[in-house]
Each structure stands twice: as C-alpha cells, then as structure tokens.
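Undergrad: dropping the sequence and predicted coords here.
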Amino acid sequence: MLVSLTVVTWYAFGTIEDFYLKQVRRDLRERLSFIQDHVKDYLDPLNEKDIDMLCKRIGPPSGTRFTVILPSGRVVGDSLADPRLMDNHADRPEIIQAIKNNTGTSVRTSYTLHKKMIYGTVILKDGTEIIGILRAAFPFASIEKQLAEVRKRMVLGSLFVAIFAALISLYMSRRISRPIEKIRKGTERFAEGDFGHRLPVEGAREIRGLAVGMNQMAMELQRRFEVIRQQRIELETILSSMREGILTVDRDEHVVSINEAACMILGVGYEWVRGRSVQEVFRNPVIEQLVGTALATREPLEKDVTIYKMDGDRVMSIYTTPWKKGDRDQSGVLVVLNDVTRIRRLEKIRQEFVANVSHELKTPVTAIKGAVETIRHVRKADISDAPDFIDIISRNAKRLEAIVEDLLTLSRLDQDEMQPRIPVQEVILRHLLLSASSVCKGMAEQRAMRVRLDCPNDLRIKANPHFLEQAVINLLDNAIKYGEREQVITVAAEETDGQIEIRVKDQGPGIEERHLPRLFERFYRVDKARSRVRGGTGLGLAIVKHVARIHGGNVRVISKFGRGSTFIITLPHKKP
C-alpha cells in the first residue's frame, strides 16, 4: 500500500507540475501579447532607446523580465540589464524555436543573470518580414518555491493518508484476522477431536459463512465419530464376550489385534501379543503353516490342531480367512480359535460308550438267541433239558433289564447334571443307610457277610433320597459281589469341615493302582470275566459318580491291592 501511495503521489506531483508550468507558459504568452504591439511601434522605425525604456518601465512592476531581440540576435531592450552589454542571443533555444514556430519556450539558466529562468518568446512581424523577437521570462526559483510548497502539502497529505489508511487497514485486518484466528484455534480443537466445540459466527459475510460451514462439518463429524465409537464398543463387546478366540494377522504374519478369549486360550498377555509374529505367539508349526497357506492362497482354511500346554493338551479348531481393507488387496488373515477339546473328548467317550453298550448287550442277546434256537430244535426225548435253557434265557433277560435300567438312570443323571433341578428334601442319613443295607441284606447273607452301620442318629442332609440311596446300594452291591465270604462291610457317615462323607469299606481283594483312574468310567471293569459271571453291568460306579456330582459333591476310592477298598462319597452339608 505504501508503494502504491508513493507512486500515486509521484504521478500526481508530476501532473501538477506539468499543469503549473503550462499555466506559467500561458501566462508568459498573455504578457507577451499585451506589450507586443507597443514594441512593434518602436521597431519600425527602430528606436532602441524607447524600446529599452519600455522594457524597464513595464517589466519590474509585473515581475517579468522582457527582452527585445533583433532577427540578427542583437539585444535592443531588456528589463533588468543593459542591452549594450548583453551577448548575441541568436543561439538561445527559445529564440531558435520561435523563429521556426513563431513561438518558443525553454527552461534554462540565464547567461546574463546566472539564474534559472523560464522563457517564452513570440515573433514580431511586419507583414511577412520578421522585424524582432519579444521574450518574457520568470525566475524559476519562484516557481520552484511554489512547486515545493505544493510538493510539501502533497507529501504531508500523502503521509496523512498513509497513516490514516494504515490505521484503517490495521483496524480492518484486526477485524478480519480476529475471527480468522478464532477459526484457526477452533480447527486445532477439531483436529484434537473436540467436535463439541463451536466457532463464533462473526465478522464479514464470507467469514460467517465459513464458520457456519465448519460448525456444520464438526456436528456431522461428531455424529459420525459417535456412530463409529458405538460400533467399535459393540464390536469390542461382542469380541470380548465370545468364547472363540479371534485375532488378525497382517501380510507380514504379525498379530494386529486379539480378543480376550484368544489371550486366555494361548495363555498370553494382551499388550505383549500385539505386534508379535505368529511364530512367537503360537509356537506351533502346524498353525504357522496354516496361516502362511491362507496368506498365499487367499482361501479360507480349517483344521484341528493339538496345542500342548502345561495344564494339559488342548484340541483347537483353527479357521483362517483372508481380510481386506477397502478396495485394496489382501491385508492379512483372520484367525478364529475354537477350543473343541471337550467336544472331541465327548465324541471319543460317545464312540467308546456305543462300542461298550453294543458289546454288553451282545453277550446276553447271543446267549438268549442260542438258548431259543436250541429249544426250537431239541428232540422231545431231550425235553428234560428245557428248564436249563429257560434258566439261561431268564438270567440273560434279567441282565439285559439291569443294563437298560442303569442306562436310563445314567441318562437321567446326565440331564440333571447339565441342568441341576433334581428335587431334594431333608433326609435323616441313618434311615437312608439302613434302607440301603436292608435292600442288600439277602445277597449279603447268601455270602455269609454282615453289614455294619456307623452313623449318628441326628445327622441330616438335603438330598434326593432315591438317587443317594441308589448310590449307596451300588457300592454295597459291589462290596458284596467282589468281597471275600464271611467278611464285614462297614457303612459309615460323618460330618467333617462342612461336608458329609459316606464311606463303604470292604475287606475284599482290593484294586490294583493302575485301574483306579478309570474305575468310575462306564462299562470299565477290573476283572471283566468275573464281573459278568456275578451279574455286573459295568455302570454301577458311573452312576455313583453322577449322583455325587448332581449333589455338588464327588466320589473317590482308597484301595491297596490285597487289603480291601474304601469308597467315599463327599457331599456339601446343606443344613436345613
């Protein structure tokens, strides 16, 4: 702005100076025209004395120097000097210009007065003949003085305008920059995530429009980020609540994200695992190969993998699928870990159970079928052998019935164990143990055995009497079947540390240690041949285990080979 003002001032001063000089030249021409007729009267005939006197009489009062020059250049009259002493003026610029153009002007230093002067000249003619040249001059110093005053006023005016303009510009710039500065600070807060901040709507119309637009943008961004935040929370909640482990792996086989279930499955910390390689996290070549194949083929893959851990091996169903970011190429692999250890174990148990049931049922069915076929083809003469075959059929039918009843009992116990809802009531434990002993009394007497009961009269427990009595009967039945003749079987119960223990102790041959871990499995027998001979179904101890579990307890055995066995049912004591 200052440069523009300077240029304008310089141009204006030049224009004014040119205008002023034009006015001075015009004034000189008017002065020349005023006296030129008087001068012509003295030139024809030539009267040098009167011409000089005329110049000296008119020039000083008007502040003008008049000079009369003959066409030869000789000066014949001058307002300020003696013409006789003045040089020939034929070479003066204004004289030369006047002879060519009838008039002439120049600004130069006077050779006579040694002052800068502005000159104006006009030709004096008699008809077509040049008889003289009349010249008027002003001292240029007076003109410069006036121009200097004008220049001074213009400079002062320009300076005032510049200062005023600067103040106005400062005011306007502050007025404009203040809302812009507020907008800048507001955008910084937006950049920091503070979309609740609002810009003040002030200033010029354009700035107000900008503030309104940015406020609307902030509101929209706030809304969208809130949607994204809610979606992220929902996703994190879903991932954290899932039992399946989920983690994402980038194209360089480094873990990008992981949920809590995956951390628990792998036994690693959330902060530690992020950014680690697949090799560090899994330490399993099969999984590493599976992830690498998924990255290479870009196809979903699934495989069961056994992970070896300190607390036991786990079977994992590993599912991998490529994932992408937007329209870009594959960015990595999504890995889903599903702990199927229990499922695979149950499948194995189911397969073994089906095989065992088939085997257990096959034996009595085969015996019954054989007996029936024999009776069908027996001769009348041998009809006396029919009762033996009928006895075989009856005995094996009873065994089939026992197996089916035990299977039904186990099935019901399995359902109750998964969804505990069995009816319970207050039971006097001594009465329950006496009832179980009386059921087995006849079988014990056949083997000359005696059952001894050791239980306080006032010991009570909340339990299902039918199932608990069945469990005690099963333990007594085993003790009678596999114990030595003429032995004493002890049934005892007591309360210890908030629990009730029911013990069934026999004096039989005992159980080898290698059989103890699997003793309570279905259809598991220590001595298969002797068990079938004595009518065992192989499900009695499995029933005992399930009865204990549905009551929130457990069962265990203490046995030394050749020294008898003690089965202990431990139940929580729920006082009435």
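TA: Nice, thanks for sending it over.
Undergrad: going forward, measure contacts between C-alpha atoms and count neighbours the same way
TA: Will do.
Undergrad: could I get the contacting residues of the residue lying closest to residue 474 once chain neighbours are set aside?
TA: Distance criterion Cα to Cα, 6 or more residues apart in numbering; nearest residue to residue 474, sequence neighbours excluded, is residue 540 at 5.6 Å. For residue 540, the residues meeting the contact criterion (Cα atoms under 8 Å, 6 or more residues apart in numbering) are 406, 471, 474-475.
Undergrad: just the ones of the residues you listed in helices?
TA: Residues from the contacts of residue 540 lying in helices, with DSSP state H as the criterion: 406, 471, 474-475.
Undergrad: roughly how far apart are the spatially most central residue of the chain and residue 249?
TA: Residue closest to the mean C-alpha point of the chain, counted by Cα atoms, centre = their mean, is residue 232 at 8.0 Å. Residue 232 is 19 Å from residue 249, where distance means Cα to Cα, to the nearest Å.
Undergrad: quick check, residue 194 in a strand?
TA: No: assignment of residue 194 by DSSP: H, G, I helix; E, B strand; the rest coil gives coil, placing it outside any strand.
Undergrad: can you show me the strands along the stretch 101-250 of the chain?
TA: Taking DSSP state E, counting those that start in this stretch to define them, one finds strands in the stretch 101-250 of the chain at 103-109, 116-126, 129-139, 245-250.
Undergrad: next up, a second structure to put side by side with the first:
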Amino acid sequence: MALYKSRLLWKINTIFVTITLLAALIVSAFSAYLIKRSTLSEVEENLGERCAMLGELALPLLRGGEVAELQAKVLALGREIHTRLTIIAPDGTVAADSEKQPESMENHGDRPEITKAALYAQGVATRLSATLSTDMMYLARAIRHQQQIIGYARTSLPLTVIDQRIKQSRKAIVLGIGVVALLTLLSGFLLARFFIQPLVTMTAMAEALAAGDLSRRLKLRRRDEIGRLARSFNQMAENSQQRIATIEFDRKKLNAILSAMTEGVIAVDHRENIIHINQAAAALLGTDTKSTMGKPIWEITRLPDLFNIISEARKSVGEVKKTMKISHGLRERIIEMHAAPLRDGQEEIVGAMVVMLDVSELRHLETVRRDFVINASHELKTPITAIRALTETMLDDFSGMDDRTKLSFLNKISNQSLRLTAIIVDLMALSRFELEDEWNHRTPVDVGRLLDDSAQSLSPAAESKNITVKICKIEKNLEIEGDENALLQAVTNLLDNAIKYTPEGGRVELRLRGDSRNAIIEVADTGIGIEPEDQERIFERFYRVDKARSRELGGTGLGLSIVRHIIKSHKGRVRVESRPGAGSTFIINLPLTTNENGDNN
C-alpha cells in the first residue's frame, strides 16, 4: 500500500505518459503532413494522366471546330472517370465542361493554372471552387497544334479525399496512442515498481532507524546497484546497532561507577544546566537526582563557591580546586571540589564537571589524631618528667638524703612508673580493640557471670572506700556472643570509674535486664555526676572532666574510650545518663545470641 502512495512512483509514471503523449502528438502531426503531401502528389499525378487523356480527346475536335460534339464527349468522359473536365479556348472562354454549361461559365483566362499552362505547358493550382464551394486541385495543360496553342485541357478533383485520409489516419494514430499510453503506463508502473519498491522499503527502514529501531533489516537478494545499496544499508544498521549497544553498555557502566562513587559528581552544559548528577552529589546538596536533571545549577542550590568553581572551570584549560563548607543543621561539612571543563569532539568547551569529596570525617580524624598525639605526648611526658626530676634530685643529693627521704622518692618514682605502665597498657588495648578483625574467636558469654566477676575483682577497692556494690539481675539467663575478656574489661572499667568517683559510704549498682533483642547492663553510682556539655565527649581519648582529680585517682583518660570501642566492636552501644551531684548511670546494649529457630536467647 505504501508503494501506491509513493510520490516518486507517480512522478515517474507521469513523466512516462507525458513523454509518450508528446511523442504521439509529434508522430500524429508528422504523419498527417506526410499523408497530405503524398495524397496531393497522388492526386496531381492522377490529374496529369487524365488531363493528358482529355487533351488527346479534345485535339481533333478543336481543330475541326466541333464544339457540340466536344461538349458531349467531355461530359461522358467526366462521368466515366469521376473527374471534372474542362476545355478552355485560348482566349479564356470555356468550350466544354463536365459539370456545367460552358456558356454559363465566366472567362477562365486568368485562372492560375491556365496562366501557368500558357507559360510552362502545365499548371497546377489548389483553391476553393466558387462553383462547387469546395477545395479543389486544378491541373491544366496546353493543347498545341503545330506549335500553336489551340486550347487548354483542365482536370480537377475535390481535396476531400485528403481530409478523409487524414481523419482515418488520425483515428488510427489516436487508437495507437491510447494503446501505447496504456502499455507505457503499465510498463512504467512495473519498471517504477522494480526500482521504487526497494526505495520505499529502504525509506521505511531509514525512518525506523531514525526512530531507534535498529533491528530492522532489508531482505533484498538483487545483484545490481540497488542490491549493493541494500546490503550497505544492512551493514550500516548492524554497525550502528553494535555501536549503540557499546555506547549503551559504556553509559550504564559509567552510570554504575558514578552511582557507586562516594564522591559527588555534577556535570553541567554551557548554560550551566545539569546534565548529570549522582546520588552522592544529590545527598550533599540536599536534593534528588531525578528532579534536578536539566535544571540550572542555581535553581538547585545557593552555594556561591559551587557557582564560582563551575564558572572558573568553563573558562579554564585545566583543573580548578576549591574547598567549601555546607551546613546541615548543627553539623558543618567540609567539601573539597575539583572541577574541569567538558569538551566535545572538536575540543570546544561545552560545559564543566565538578567532583565533590566530603572530607569532614577525614578532617575530624586528622583533628582527633592531632589531639591524640598531643594528649598522649602530654600524658606520657608527665610521669616521665616526674621520674626524671625525682631521679636527678636523688643523684644530686644521694649522700645527703636520709633513708626516709630516699624511700619516699623511690615510692613516688614507683607510682609514676605504674602510671606510665597503665597508660601504655591502655594505649595498646585501645589499639587492639579498634581493630574489628581482632574478634576472630567469639564464644557464648553469660552476661550475669560477667557482672559477678567484675564486682568480685573490684570488691577490695569498694571495701576500702566503704562503698556498697549491689548486683540486680532482673533476668539471669542472658547470653551474648563475643570476646569474654574484652567484655569483662569494659564492665570492669565502668565499675572502676563508678567506685573512683563515688564518695566514701556511697552506693554502686550493677543491673542486668533484657528486651526482645538486647541484653542491657547498667552501672549506676551516687557520685559527683557529669555536666551535660561533658557527657558527649567523655568517650574521647584522654578527655577528662576534672583532670587533676583524674590523675589523683590514677586515671589514664582512656578507660571510657576503650569501653566504647569494645561495645561498638560487638555491635552494641553505650551511653550515659547523669546529673551533676546526683550520680551517673552508664547503659550498655548488647545484641543477644539467637537459637536455631531464630529466636533470641
């Protein structure tokens, strides 16, 4: 059906028919001309023969002056040969005529054929006959006797035969033209179909390719140029499909890489409209990837540093680096930005790409590391300095010191050595507990027994301060999975702090309870309590609420940090509830182990 709608098909057929009709018209006109010319020549030849016959008949009668007999013979001969015959005297009068009475006819001396016959022996003329009111051909010859013209013999025939022949030939030509036109139309249609059907199919395939359907193929088995074109079309479609598949695979791979990146990636065009943004960048800007595509960057965010680096990158030939800060509520994020121009195949700058890296945690870790180095150096320096000072004093005045003073100095050196050892041991323990891979061998741990062992190990310290340690087990049979020694150290550290910071005669409680998922350990005391601003930082390394009191009590500043890392490595959490002067409660949540049915023990 698409073939019959082809404009090219109808154009070719129209051209074929037009050329055929023009050729037919030319042939018709030329044929009419030839027919007319040949017919005139034939008529003239016939008239010449009949004129010669008439001259031979009229010669003796004109010599004898037998006019009446001449009229009778001319009339009889004209009827016999169906030709108008006329005998004209030298003076132009009509002597005899086969159609009319001679005396009623006008002088014919000035007729063209007569004047030509007088000059050239024969004259031919074609004109409208006034007598018969029709086109006639006249042929006249001079009748001579002894070199003298004694009259003229004239024959004439109407030219209607020419018109009849032309009409007949035209009918034949029109019929032939019709047949040829039909044959031409049919052959032109078949020929056009032979060439245009593949073009229609190729056009449909090209439109399908333009619409994205690369699976279409041409099924032509021809060996001519159209067949070669069809095979080239199929090869082009195959190559395009492979290229598109490769591009699509690369695009999906790139999108997967960009989506999996922790760094935020934003790409904009020359109008600063977003053409790509990954999830990390959307999260940093507080938006989503779908709603931002195609929008100007200044509609998505109001960060002047981001606008500036994009503008600089579009004007630059290399990489541009900047750092900006983004506020998310009470938290401030530090973002490192690296921007570079985007170029097309002609190396023209068509946009820019920005990679954003959230270095807030890294900066925080750097700060923590720096503070840790400073605090560790300070904590280690203090006992070392004391040991050195005491040792130098003894060396300088060893002979002058009495035994009691020497013993006092040695006790102080020993205490500082013990403090230095405690700091080093805690640092090593903290390093070990920060490594999650340390917990390779986990065993079931009875939480109730942990509390008993911890209380038993610290009972001398509690008794020395007359502090009551009470164990309250709401649920006794709670079991978790983990490193028993590490968990015991965590509970012991909390209980040790509770005893240290509770005045003499106070009370410390170890409570154990559970919910559907966790074992909950609480270490509560009636000590001095913790200020609210200190509660968020007490789990940091070397952080002390009261440094002088902590050192006096032999603390290293690492106990709570060790507790946090142990509990965290066991997928638990620790927190504190405290009011100044009213004591503190440290709460540990540890996930319970599950049985074979998936229920928690």
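TA: Received it, and whenever you're ready, just let me know what you need. As the structure is a prediction and not an experimental result, all values here were calculated from the model.
Undergrad: ok, back up a step: make TSV from the ones in helices among the contacts of residue 540 of the first structure and add distance to residue 430 of the first structure and neighbour count to it.
TA: Formatted as TSV, those follow (distance: Cα to Cα, whole Å; neighbours: other Cα atoms under 10 Å):
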residue	distance to residue 430 of the first structure	neighbour count
406	25	18
471	15	23
474	17	20
475	16	23
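Undergrad: tell me which residue lies farthest from the centre of the second structure.
TA: When each C-alpha in the second structure is compared with the mean C-alpha position (Cα atoms, centre = their mean), residue 64 comes out farthest, at 116.0 Å.
Undergrad: kindly provide the distance from it to residue 51 of the second structure.
TA: Taking Cα to Cα as the measure, residue 64 of the second structure and residue 51 of the second structure are separated by 20 Å.
Undergrad: alignment lookup: residue 435 of the second structure to the first structure.
TA: Residue correspondence, TM-score structural alignment: residue 435 of the second structure in this structure matches residue 415 in the first structure.
Undergrad: state the three-state secondary structure for that match.
TA: Per three-state DSSP, the secondary structure class of residue 415 of the first structure is helix.
Undergrad: residues contacting the aligned partner of residue 507 of the first structure in the second structure?
TA: In the second structure, the residue equivalent to residue 507 of the first structure is residue 526, according to TM-score structural alignment. If you count contacts by Cα under 8 Å, 6+ apart, residue 526 of the second structure has them with 502-503, 506-508, 582-584.
Undergrad: apply 10 Å and report the result again.
TA: Residue 526 of the second structure makes contact with 467, 498-499, 501-503, 505-509, 581-585, according to Cα atoms under 10 Å, 6 or more residues apart in numbering.
Undergrad: ok, now residue 110 of the second structure?
TA: Neighbours of residue 110 of the second structure in contact, by Cα under 10 Å, 6+ apart: 91-92, 116.
Undergrad: strands of the stretch 451-576 of the first structure, residue ranges please.
TA: Counting by DSSP E, counting those that start in this stretch, one finds strands in the stretch 451-576 of the first structure at the ranges 460-463, 488-496, 499-505, 554-559, 565-572.
Undergrad: okay, and the longest one goes to which residues in the second structure?
TA: Counting by TM-score structural alignment, strand 488-496 of the first structure pairs with residues 507-515 of the second structure.
Undergrad: in the matching stretch, what counts as buried?
TA: Taking 16 or more other Cα atoms under 10 Å as the neighbour-count basis, stretch 507-515 of the second structure is seen to contain the buried residues 507-514.
Undergrad: again, but for stretch 102-109 of the first structure
TA: Within stretch 102-109 of the first structure, the residues that qualify as buried by neighbour count (16+ other Cα under 10 Å) are 102-108.
Undergrad: got it, and stretch 373-386 of the first structure?
TA: Neighbour counts using 16+ other Cα under 10 Å place 375, 386 of stretch 373-386 of the first structure among the buried residues.
Undergrad: now do the lengthiest helix in the second structure against strand 148-158, angle only.
TA: Longest helix of the second structure, by residue count under DSSP H: helix 7-64. Counting by axes from the mean of the first three to the mean of the last three Cα atoms, to 10 degrees, helix 7-64 of the second structure points 150 degrees away from the direction of strand 148-158.
Undergrad: equivalent range in the first structure for the longest strand along the second structure?
TA: Looking across the second structure with DSSP state E, the single longest strand is strand 331-343. Residues 312-324 of the first structure are where strand 331-343 of the second structure aligns, taking TM-score structural alignment as the criterion.
Undergrad: pull out the buried residues from that stretch.
TA: If you call a residue buried by 16+ other Cα under 10 Å, then stretch 312-324 of the first structure has these buried ones: 314-323.
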